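Colleague: Here is a sequence together with a model predicted from it:
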Amino acid sequence: MKAISQRSIGGPDVLETVEVPIPQPAPGEVLVRVAASGVNPADWKLRSGAVTVLGPPPFTLGFDFSGTVRELGEGVTEFGVGDEVFGMVLSRDGAYAEYVVVPVAALAPKPATLDHVHAAALPTAVLTAWQALTEVRPGDRVLIHAAAGGVGHLAVQIASAAGAHVIGTARAANHEFLRELGANELIDYTTTDFTTAVADIDLAYDLVGGDYSVRSLAVLRPDGRVVDAQGEPIDDPRYHRHYVQVSGADLREITPLIESGKLRVEVERVLSIADVVEAHKLSESGRVRGKIVLTTWAD
């Protein structure tokens, strides 16, 4: 099968198409024929060496996928061959490939209302947002930084669906888009310091990093908290560093919101996986609204 691999750490040009054997599912695993793969900021961070959790190259990137079950490992009864599924995989043999092997607990049935492209855009981003916002309650004031990004625009919808008053930071060009998704207030971070524009926040969600979490502490209610998906931990009881957890069960729980139209994913660009270098350059620019998705090679 074809896969996108890299033999060294570096810029987008280290990504190359290689031929490798089709992997075989072990007990409790499923072999999926990949139809589409999502692109996440973590991909270019791993490629460039900014994040090292996969260890040294060679490895194949790609956390998110949507596709069709082709083979079942021993003991798997939750799915059948031919089922359409989506999910998130944390592996050195990722989803930038024609096939990927996934633990059954990481999979969920593809939402019936989504094509493979939009399903592949979801897993990492929607799990990150969903798990970070589990304690949001009706009436909470929720501040979401980078609200128009891949995780941010989903977080806006999840918080809104929970009954929160949602405040987002984003460029002015994205404000109308975010209002349509349920944001109540918006701050243009290029012209306004959010610490002067908001107060009494129950939960601030940091998807930017840098000093955003520290600054967000200043706008909290006394019992408020900062949930950070980006930066270095802070020694403050109101601060929580969040790391996404792979969970097919959570994807199943989120699916009714998707199928009811209360949660939608914005796909800014769809590219062939043959154009993965261009996709990484675009992702690394930090100017993506929603997600980038790669469709697999033509048969």
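Modeller: The structure has been received and is ready for your questions. Residues are numbered from 1 along each chain as shown.

Colleague: contacts and neighbour counts: CA atoms only from here.
Modeller: Will do.

Colleague: Grab the nearest non-local neighbour of the spatially most central residue of the chain.
Modeller: When C-alpha atoms, centre = their mean is applied to the chain, the residue found nearest the centroid is Ala125 (2.0 Å). Computed as C-alpha to C-alpha, 6 or more residues apart in numbering, the closest residue to Ala125 that is not its neighbour in sequence is Val151, at 4.6 Å.

Colleague: Pasting the second one now:
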Amino acid sequence: MGRAVVFDEYGDAEVLRVVDADPPVPGPGKVRIRVRAAGLQPFDVKLRRGDTADWAPARFPQGGGSEAAGVVDALGDGVTRFAAGDEILGGTTGPAHAEYALAKVDDLIVKPANMPWDEAGALSASGQTAHAALTALGVRAGETVLIHAAAGGVGSMAVQLVRAWGGVVVGTASERNHAYLRELGAVPVTYGDGLVQRVRQAAPGGVDAVLDAVGTREVLDASVELVPDRNRIGTIAGQEFAGDLGIRSLGLERSAGRLAELVSLYDDGRLRVHVHATYPLEDAAAAHREVESGHVRGKIVLTVS
């Protein structure tokens, strides 16, 4: 028997509870993971509140989480890439905020020995979302990219990837995160009135592409004013505005190759995973509340002892 975080109705963080759950059985091409750490995404919070009910409804009792790091515990038929006891990280096919989770073999990679469990649990979803979004936007060396919510989980990864690929980054964030963005190699600017003018001052040569992780109409309108080619503006948070504005709605696209590139950059010291805080499964409600505060730098991670 294992433990899992679930909720039986939409609501605030108090609807979350930890229950006993039978370990899932891996089917062909899958493995079962004994989870050590799992990232908490903004999507998990939106799912719990019911914000996604129109296009991604919950199935009660609903779990959360789509990325994890842990130890391979059981193998499905046909699995030869991993063995029981291997330390891995990657995306899961079911809820990851649990003691046990399932994952496809192709969505996993061996965890580097020098990577702490909490960082391994936070790398996959944000890192691959950032990588896939920047790839879709055609970001190339020498270009200037504007990243909204640059201090968040996806934003932090995107800043570092653009820099590793030879680009320049202007990142929007609250002033308390400006020093952090400078450490990552971005030029920080604040939100609010006058955003377009501040970005133009920070990037006098212009902006080539925009990746948005804020999702407000104000930020997206500013992006459209800054970049005439709307095919090079993408959002992972403002999908409801994408159609009206003619910009791209982007999401998570997993692949072992993408994950391997991220891990390689980590090993080379060109990508770091910033964990804002860790919480045990039993404190999942507190972790959700912290994400909702809007003051998270990097990622929140749930840990399993």
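Modeller: Received the coordinates, thanks. Since the model is a prediction, treat every value here as computed from it, not as a measurement.

Colleague: hmm, back to that, I'd like to know how many residues surround the residue nearest to Ala125 of structure 1.
Modeller: Val151 of structure 1 has 27 neighbouring residues, counting by other C-alpha atoms under 10 Å.

Colleague: That one -> structure 2?
Modeller: Mapped onto structure 2 by TM-score structural alignment, Val151 of structure 1 lines up with Val154.

Colleague: Quickly find the element holding its match.
Modeller: In this structure, Val154 of structure 2 is located in helix 153-164 according to DSSP states H and E.

Colleague: a strand runs through Val5 of structure 2, doesn't it?
Modeller: Yes: the assignment for Val5 of structure 2 (DSSP: H, G, I helix; E, B strand; the rest coil) places it in a strand.

Colleague: what's the burial count for it?
Modeller: Residue neighbour count, defined by other C-alpha under 10 Å, stands at 25 for Val5 of structure 2.

Colleague: before we move on, back to that, wait, isn't the residue nearest to the centre of structure 1 in contact with His153?
Modeller: No: applying C-alpha atoms under 8 Å, one finds Ala125 of structure 1 not in contact with His153, separated by 9.4 Å.

Colleague: before we move on, the earlier item: what helices and strands are in contact with the helix holding Val154 of structure 2?
Modeller: helix 117-136, strand 144-148, strand 168-172, helix 178-184 (3 or more C-alpha pairs under 8 Å, 6 or more residues apart in numbering; DSSP states H and E).

Colleague: at 6 Å what do you get?
Modeller: With contacts defined as 3 or more C-alpha pairs under 6 Å, 6 or more residues apart in numbering; DSSP states H and E, helix 153-164 of structure 2 has these neighbours: helix 117-136.

Colleague: What residues sit buried inside the helix it packs on?
Modeller: Going by neighbour count (16 or more other C-alpha atoms under 10 Å), the buried part of helix 117-136 of structure 2 is 117-134.

Colleague: any idea how far the residue nearest to the centre of structure 1 is from Val85 of structure 1?
Modeller: Ala125 of structure 1 sits 17 Å away from Val85 of structure 1, taking C-alpha to C-alpha, to the nearest Å as the criterion.

Colleague: what does Gln157 of structure 1 give?
Modeller: Going from Gln157 of structure 1 to Val85 of structure 1 by C-alpha to C-alpha gives 23 Å.

Colleague: Neighbour count: the two, which is higher?
Modeller: More neighbours surround Gln157 than the other of Gln157 of structure 1 and Val85, with 25 against 22 (other C-alpha under 10 Å).

Colleague: pretty sure Val219 of structure 1 is touching Ala199, no?
Modeller: Yes: look at Val219 of structure 1 against Ala199 with C-alpha atoms under 6 Å: they come within range, at 4.6 Å.

Colleague: Compare neighbour counts for these two and give me the winner.
Modeller: The neighbour count for Val219 of structure 1 versus Ala199, taken as other C-alpha under 10 Å, is higher for Val219 (23 against 15).

Colleague: how about that one, what's its match in structure 2?
Modeller: By TM-score structural alignment, Val219 of structure 1 lines up with Leu226 in structure 2.

Colleague: what helix or strand does Glu16 of structure 1 sit in?
Modeller: According to DSSP H and E, Glu16 of structure 1 maps onto strand 15-19.

Colleague: Enumerate residues external to that strand that contact any of its residues.
Modeller: Applying C-alpha atoms under 6 Å, 6 or more residues apart in numbering, the contact partners of strand 15-19 of structure 1 are Met1, Lys2, Ala3, Ile4, Ser5, Gln6.

Colleague: Stretch 108-123 of structure 1 now?
Modeller: 36-38, 64-66, 84-88, 248, 252, 259.

Colleague: Quick check on these: which are buried?
Modeller: Neighbour-count burial (16+ other C-alpha under 10 Å) applied to these gives Ala36, Ser37, Gly38, Asp64, Phe65, Ser66, Glu84, Val85, Phe86, Gly87, Met88, Gly248.
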